[in-house]
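A.B. asks: sequence isn't available, so here's the structure alone:
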């Protein structure tokens, strides 16, 4: 009889606990990795030395997640894009000042959006393109890569000094590290 009572108690407790529900947990994580391309223009005020674009994230970003941004520099002889990580600098010779002027693209991000900033040592109009250079302000294509909160910086041992130095990953290194070879890119242009 004791065995029957224990078996009955076990069955009843199993039924009771299987129907219990607790409070709903946090929302599920963003599906990573997520990769998107956007095309931006920074030629609104060519007399200014700085311009920026604020862009809302396409995905839910959580604290600790990482946003990596690359700019398309050119294409190779097969038409494949060549990506450079931000920050990225461009130099243009200014005839008026008789010196090279610098344009740098940088970025920052938070949980809601990211901002790409073009800042220059001279008015942006110098970087708008002319016969000597194609321009670095219009139709700039940026690739945004969202990855879980892993550190996007690798340390490399310097062969000269034996010290380690911080080096941002190249686009190809990011693709290999986060297994992005077969990820479809969401085009926003």
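C.D. replies: Nice, I can see it. Because the structure is predicted, anything quoted here is derived from the model rather than measured.
A.B. asks: CA only for contacts and neighbour counts going forward, please
C.D. replies: OK.
A.B. asks: for residue 170, see how far away the most centrally placed residue in the chain is.
C.D. replies: Most central in the chain under CA atoms, centre = their mean is residue 68, positioned 2.5 Å from the mean C-alpha point. Distance, residue 68 to residue 170, using CA to CA, to the nearest Å: 10 Å.
A.B. asks: skipping adjacent residues, who's closest to residue 128 in space?
C.D. replies: Closest residue in space to residue 128, ignoring its immediate chain neighbours: residue 135 at 4.5 Å, by CA to CA, 6 or more residues apart in numbering.
A.B. asks: what about that neighbour, which SS state?
C.D. replies: coil (DSSP: H, G, I helix; E, B strand; the rest coil).
A.B. asks: tally of neighbours for it?
C.D. replies: Number of residues near residue 135 (other CA atoms under 10 Å) recorded here: 17.
A.B. asks: this is the comparison structure:
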């Protein structure tokens, strides 16, 4: 009986040690310690209408993104009384007199594409498609799972990722 009990204890300890070792190895493999956040501005850009009637703005990144990077895009919707920009995250739907205007985007590791569309021709609302300013923020996906971070709030994103206005690049 003592032999069976001793073997059971040894087996349990072995299982625990092997299980913990494998978990640690898995975590170490997926950590991304060399990626940092980057932000770019697209200042006073206008959407171009393509042959399919879609309004888009496209840009290539200066360097390809890392596979684990995620792109967030914010549209400057105005300024505060002291002149600070007001950033709205996109995708975003604006409810205008003419109908709904949607801003959306997609990205790959080499480029971004911002689209304007909706329930009417965006060309009928030139204020919303001409001379627009966007902030493109590239962040590591692994830290984006933080439950305390609101990815739709530029100020929260900038604070969390330590994005300084002086380090914003043009794209």
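C.D. replies: Ah, there it is. Note that the structure is a prediction, hence the values are computed from the model and not measured.
A.B. asks: re the thing from before, quick check: neighbours shared by residue 68 and residue 170 of the first structure?
C.D. replies: Counting by CA atoms under 8 Å, 6 or more residues apart in numbering, the residues touching both residue 68 of the first structure and residue 170 are residue 85.
A.B. asks: other SSEs contacting whichever strand or helix holds the residue nearest to the centre of the first structure?
C.D. replies: Following DSSP states H and E, one finds residue 68 of the first structure within strand 66-75. Here strand 66-75 of the first structure touches strand 81-85, strand 140-147, going by 3 or more CA pairs under 8 Å, 6 or more residues apart in numbering; DSSP states H and E.
A.B. asks: need the counterpart of residue 187 of the first structure in the second structure.
C.D. replies: Matched by TM-score structural alignment, residue 187 of the first structure corresponds to residue 170 in the second structure.
A.B. asks: one step back: dump the residue contacts of the residue nearest to the centre of the first structure.
C.D. replies: Residues in contact with residue 68 of the first structure (CA under 8 Å, 6+ apart) are 85, 144, 145, 146, 152.
A.B. asks: looking at it, residue 94 of the first structure is touching residue 102, isn't it?
C.D. replies: No. The pair residue 94 of the first structure / residue 102 is not scored as a contact, 9.9 Å apart, by CA atoms under 8 Å.
A.B. asks: when these two are compared, which one has more neighbours?
C.D. replies: More crowded of residue 94 of the first structure and residue 102, by other CA under 10 Å: residue 102, with 18 against 14.
A.B. asks: show me the contacts for the residue nearest to the more buried one when sequence neighbours are not counted.
C.D. replies: Distances taken as CA to CA, 6+ apart place residue 91 nearest to residue 102 of the first structure, at 4.7 Å, with adjacent residues excluded. The contact partners of residue 91 of the first structure, by CA under 8 Å, 6+ apart, come to 100, 101, 102, 103.
A.B. asks: still on that earlier bit, which part of the second structure matches the strand holding residue 68 of the first structure?
C.D. replies: Under TM-score structural alignment, the match for strand 66-75 of the first structure is residues 70-79.
A.B. asks: mind listing what's buried in that stretch?
C.D. replies: The neighbour-count check on stretch 70-79 of the second structure (16 or more other CA atoms under 10 Å) flags 70, 71, 72, 73, 74, 75 as buried.
A.B. asks: now the longest helix seen in the first structure: how far from the chain's centre is it?
C.D. replies: In the first structure, with assignment by DSSP state H, the single longest helix is helix 2-18. Centroid separation for helix 2-18 of the first structure versus its chain: 54 Å, with CA atoms, centre = their mean, to the nearest Å.
A.B. asks: and the next helix or strand past that helix?
C.D. replies: Following helix 2-18 of the first structure in sequence, per DSSP H and E, is strand 34-40.
A.B. asks: run the angle between that next one and strand 66-75 for me.
C.D. replies: Strand 34-40 of the first structure and strand 66-75 meet at an angle of 60 degrees, taking axes from the mean of the first three to the mean of the last three CA atoms, to 10 degrees as the criterion.
A.B. asks: packing partners for strand 34-40 of the first structure?
C.D. replies: Strand 34-40 of the first structure is packed against strand 140-147, strand 186-187, with contacts defined by 3+ CA pairs under 8 Å, 6+ apart.
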